[in-house]
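> here is a sequence with its predicted model. Questions after.
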Amino acid sequence: MFNFGGQEMIVIFLIVLLLFGAKKLPELARGVGKSMGEFKKARNDFENEIKG
């Protein structure tokens, strides 16, 4: 879907760093990680419901 190279990732990281600041990045990353975990869990639960 998205095909990001190294340079694009660096630019995105710098933009996020400017927007949120260095102190907020660990908190932001933790929140994104938890959200992705919850999404994967919900997706797996949904797939299990469909299968049987």
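Received it, and whenever you're ready, just let me know what you need. Computed from a predicted model, the values in this text were never measured in an experiment.
> every contact and neighbour count from this point should use C-alpha atoms.
Will do.
> spit out the contact partners of Gln7.
Taking C-alpha atoms under 8 Å, 6 or more residues apart in numbering, we find Gln7 in contact with no residue.
> the residue sitting nearest the centre point of the chain: which element?
Centrality entry for the chain: nearest residue to the mean C-alpha point is Val32, 4.5 Å, by C-alpha atoms, centre = their mean. Secondary structure here is read from DSSP states H and E; on that basis Val32 sits in helix 25-51.
> put this next to the previous one:
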Amino acid sequence: MPIGPLELVIVLIITLLVLGPKRLPDAGRSLGRAMKEFKSAVGGDGDRDERDELPPEAPRNEQAPDR
């Protein structure tokens, strides 16, 4: 059963009544961020480790310095 334009208008009106015009933009932003995070997690981008983002370490000198 597809969602038609009438159903979308009804959902928008109910959302506007529940949230109000002041909180509606914040709710839209939060929904957009959540969708972006979900898409990146499903796409496999969320599996990256923090170590992947760090630059490689410089090689260490195994000899002790002379004093």
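The structure has been received and is ready for your questions. Predicted, not measured: the structure shown is a model, and the values here were computed from it.
> what's the distance between the residue nearest to the centre of structure 1 and Pro26 of structure 1?
10 Å (C-alpha to C-alpha, to the nearest Å).
> again with Phe13 of structure 1
Between Phe13 of structure 1 and Pro26 of structure 1 the computed distance is 13 Å (C-alpha to C-alpha).
> ok, now Gly6 of structure 1?
For Gly6 of structure 1, the distance to Pro26 of structure 1 under the criterion C-alpha to C-alpha works out to 21 Å.
> higher neighbour count, the two?
Pro26 (10 against 7; other C-alpha atoms under 10 Å).
> measure that one to Met9 of structure 1 for me?
The value you get for Pro26 of structure 1 to Met9 of structure 1, if C-alpha to C-alpha is used, is 17 Å.
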